[in-house]
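**Student:** Please find the sequence and the predicted model below.
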Amino acid sequence: MPYEPPPELAGLSLAQIAELVHERKLPPLDKWSPMETGDSEMRIAADGRWYHQDGEIRRPAMVRAFASLLMRDAEGQHWLVTPTQKLSIAVDDAALVAIDVRHDGDALAFRLNTDDLVIAGPEHPIRVDGDPDTPAVYIGVRHGIEARLNRSTWAQLAEIALAGDGTSVSSQGVSFPIVAS
């Protein structure tokens, strides 16, 4: 069955986005205990491009498949996990990139460079790093991995904040500061 990406966020209601998130079947990484560990010889660049042995992985389906197997441990190390192997992967910044955001009522839905959809809230917090001149804004995705908001998505989020108190946004009842201190 060929892969069909979800429609653009602007054309979806929050209920439709939530349904698409619910329908996405992801591997149960937290239930796997692989015995073999090693190095994947892979790297994710700060701009979201994936590399294997310094050659760029250009097939979106491959990136999407690898991203579904990605987790980050408490020490910050990223891993590709299968039932039999746990392979380290170098990540320059965040593993994923948020490329769009939609504000609908009390929810912020993000589209990632892997076509994943994430609704910010208690399970998917927004956090700010950096400083006021060069802030870096991230959203928690799953299994400890994060997506960094690209410039246009950050600008969209700033517009949403400016419509409110100017320094924070809220989603699913949780308020998130978006200004670095």
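**Tutor:** That came in fine, so what should we check first? Numbering: from 1, shown residues only.

**Student:** use CA for all of it now, contacts and neighbours both
**Tutor:** Will do.

**Student:** what packs against the host helix or strand of R102?
**Tutor:** In this structure, R102 sits in strand 96-104 according to DSSP states H and E. Here strand 96-104 touches strand 107-112, strand 145-149, helix 151-162, going by 3 or more C-alpha pairs under 8 Å, 6 or more residues apart in numbering; DSSP states H and E.

**Student:** JSON lines please, covering those and showing mean neighbour count.
**Tutor:** Shown next, in JSON lines, are the helices and strands packed on strand 96-104 (neighbours: other C-alpha atoms under 10 Å):
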{"stretch": "strand 107-112", "mean neighbour count": "22"}
{"stretch": "strand 145-149", "mean neighbour count": "24"}
{"stretch": "helix 151-162", "mean neighbour count": "17"}
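
**Student:** and D30, which of these is closest to it?
**Tutor:** Closest approach to D30 among the helices and strands packed on strand 96-104 (C-alpha to C-alpha): strand 145-149, 13.0 Å.

**Student:** Which residues does that closest one contact?
**Tutor:** Applying C-alpha atoms under 8 Å, 6 or more residues apart in numbering, the contact partners of strand 145-149 are 70-72, 78, 93-99, 112, 136-141.

**Student:** and here's the other structure:
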Amino acid sequence: MTQESTQDRPAPGALERLAAALGPESQGRRGPPPVERWNPAYCGEIPMRIAADGTWHYNGSPIGRPALVRLFASILRRDPDGRIVLVTPVERVGIEVEDAPFLAVEMAVEGEGEDRAIAFRTNVDDVVALDAEHTLRFARDRDGGFKPYLHVRHGLWALVTRALVYDLVELCETREEDGTAWFGLAAGGRFHRIMPAADLS
């Protein structure tokens, strides 16, 4: 985590100040705030961390209020430099993310093949349908297996939890594309490549 000087850090009470900056209009809003249109000055980092298991921490302690976590999750954004920030109309602050900012914890499936529809629910109650904008990507884990990630919004991804990975694998198939046999998943109008079939153990 990048160290900032004391004068670059927001003053104590950052959580309350960020929540207040959203204003009463944030209550009852449908969908996340328009953070892509907000470009306030960067105000340094705050001691907030999203752990690999999806738990949000502030000043070293878990944030125990789910509503507060959902509020801050709604104003997350990945900036062009790769930094993940909380952004309001008046300020932008950096936070630490150990893996992905969200977890995909529930999945619903309808249909088969490329016409198959798959929707996920995240740990902060976003519901995301797998499609051309909300795609899957895959990374290797330490054991040589794969970890699927779902694009949620604004360059932010949700790690698909291990229980759902097993369900995804049941839907996978091997398909030849561009002269190579790929292991992947057909859904949302496309074939999502996971790995070359030759790499399957």
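**Tutor:** Here it is on my side, so go on. Just so it is clear, the model here is predicted, and its values are computed rather than measured.

**Student:** quick one on the thing from earlier: of the helices and strands packed on strand 96-104 of the first structure, which is nearest P125 of the first structure?
**Tutor:** P125 of the first structure sits nearest to strand 145-149 of all these, at 9.4 Å, using C-alpha to C-alpha.

**Student:** Count the neighbours of the corresponding residue of the second structure for T37 of the first structure for me.
**Tutor:** For T37 of the first structure, the aligned residue in the second structure is C43 (criterion: TM-score structural alignment). Counted with other C-alpha atoms under 10 Å, the neighbours of C43 of the second structure add up to 16.

**Student:** Spatially central residue in the second structure, please.
**Tutor:** W157 (2.9 Å; C-alpha atoms, centre = their mean).

**Student:** Where do the helices of the second structure begin and end?
**Tutor:** Counting by DSSP state H, the second structure has helices at residues 14-21, 66-73, 162-171.

**Student:** re the thing from before, excluding chain neighbours, give the residue nearest to the match of T37 of the first structure in space.
**Tutor:** Counting by C-alpha to C-alpha, 6 or more residues apart in numbering, C43 of the second structure lies nearest to V93, which is 5.4 Å off, once chain neighbours are set aside.

**Student:** So I95 of the second structure sits against A51, correct?
**Tutor:** No: I95 of the second structure is beyond contact range of A51, at 11.1 Å (criterion: C-alpha atoms under 8 Å).

**Student:** In the first structure, what range does stretch 163-171 of the second structure match?
**Tutor:** Using TM-score structural alignment, stretch 163-171 of the second structure lines up with residues 152-160 of the first structure.

**Student:** What's the match for L136 of the second structure in the first structure?
**Tutor:** Applying TM-score structural alignment, one finds that L136 of the second structure aligns to I126 in the first structure.

**Student:** Over to H57 of the second structure?
**Tutor:** Using TM-score structural alignment, H57 of the second structure pairs with Y51 in the first structure.

**Student:** Distance of the nearest residue to A129 of the second structure once chain neighbours are set aside relative to A163 of the second structure?
**Tutor:** For A129 of the second structure, ignoring the flanking residues on the chain, the nearest one in space by C-alpha to C-alpha, 6+ apart is A119 at 4.1 Å. Using C-alpha to C-alpha, to the nearest Å, A119 of the second structure is found at 15 Å from A163 of the second structure.
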